[in-house]
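Student: Got a predicted model here, sequence first, then my questions.
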Amino acid sequence: MNREIKFRGKSVLNDEWIYGDLVHRTNSPKTISPVQINGIGIKEDTVGQFTGLFDKNGKEIFEGDIIKGFDITVEVWYSEDNACFIAEMKEPQNDMVDILGGYDTARMEIIGNIYDHPELIKEE
């Protein structure tokens, strides 16, 4: 089974989400974004990788997505230390961090992402 590797990021031109192959050009001119998806300059801090998982609506789950289900809301991110995608709950009195693959994401729903909807993650 092949794992699909793709990324998303916000365009430097119009703030729209771009999906596809990621290229990081170390020798690009200062006038061109060094991070590109499908040849389009991307805001580097918005780049997220597809986790390989889908929500209950069949939507692809990316790093930075906020998903909800089973009375919890979690933020998805990649852990360099553990080399896996993480689901982190950021609600008062419950700061749980767990491996995303341990969740039944097919019964959860993407409700936004940390870039467009940071208010969806409650912080103390």
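Tutor: On my side now, so go ahead. This is a predicted model, so every value here is computed, not measured.
Student: Could you use CA atoms for every contact and neighbour count after this?
Tutor: OK.
Student: Could you report the neighbour count for residue 83?
Tutor: 8 (other CA atoms under 10 Å).
Student: Please report how far it lies from residue 41.
Tutor: Using CA to CA, to the nearest Å, one obtains 27 Å as the distance from residue 83 to residue 41.
Student: name the helices or strands packed onto the helix or strand encompassing residue 86?
Tutor: Secondary-structure assignment from DSSP states H and E places residue 86 in strand 84-89. Counting contacts by 3 or more CA pairs under 8 Å, 6 or more residues apart in numbering; DSSP states H and E, strand 84-89 packs against strand 72-79, strand 97-99.
Student: Enumerate the strands of this protein by residue range, in sequence order.
Tutor: Along the chain, the segments classed as strands by DSSP state E run 7-10, 17-20, 22-24, 35-37, 40-41, 48-54, 60-62, 65-69, 72-79, 84-89, 97-99, 109-113.
Student: then this one, side by side with the first:
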Amino acid sequence: TYIRHDSKDQFTGLLDKNGVEIYEGDIVKDADSGSYGAVVWSNDKHWGYLFDTRPDYGWSHPVKGFQRNYLEVTGNIHETLLEADNAKT
């Protein structure tokens, strides 16, 4: 899957299980749980993936070195939102 990143997407310095660069705003799949999340910078000062974006409910799971073997980049929140907007018209 090719994902176009623009200048507002920050590279995390991490690669997924396929060697794809992980950027802030990417949507990743956790191979262990099958869950999807968006990559965010956590208030705890680490890269994580957020499973639910509602502030009163969501939580961020830190991305650590060994966990990268279980993550796969499947999309980007910017492209997904754009596709949803285009589908409405």
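Tutor: Okay, I see it. Everything numeric in this text was worked out from a predicted model, so none of it was measured.
Student: can you list the strands of structure 1 in TSV and add mean neighbour count?
Tutor: As requested, these are arranged in TSV below (neighbours: other CA atoms under 10 Å):
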stretch	mean neighbour count
strand 7-10	22
strand 17-20	16
strand 22-24	17
strand 35-37	23
strand 40-41	20
strand 48-54	19
strand 60-62	20
strand 65-69	22
strand 72-79	20
strand 84-89	21
strand 97-99	15
strand 109-113	19
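Student: of the ones you listed, which approaches residue 119 of structure 1 most closely?
Tutor: Each of the strands of structure 1 has some distance to residue 119 of structure 1 by CA to CA; the shortest is strand 109-113, at 9.5 Å.
Student: angle of the closest one against strand 72-79?
Tutor: 70 degrees (axes from the mean of the first three to the mean of the last three CA atoms, to 10 degrees).
Student: Tell me the residues of structure 2 aligned with strand 109-113 of structure 1.
Tutor: Strand 109-113 of structure 1 lines up with residues 72-76 of structure 2 when matched by TM-score structural alignment.
Student: mean shift of the matching stretch relative to structure 1?
Tutor: Stretch 72-76 of structure 2 differs from its equivalent in structure 1 by a mean of 0.5 Å after superposition (mean CA distance after the TM-score superposition for structure 1).
Student: just how off-centre is that stretch within its chain?
Tutor: With CA atoms, centre = their mean, to the nearest Å as the basis, stretch 72-76 of structure 2 stands 6 Å off its chain's centre.
Student: Identify all contacting residues around it.
Tutor: The contact list for stretch 72-76 of structure 2 (CA atoms under 8 Å, 6 or more residues apart in numbering) reads 1, 3, 16-18, 20, 22, 25-31, 38.
Student: 10 Å instead, please
Tutor: When contacts are taken as CA atoms under 10 Å, 6 or more residues apart in numbering, the neighbours of stretch 72-76 of structure 2 outside the stretch itself are 1-5, 9, 15-31, 36-39.
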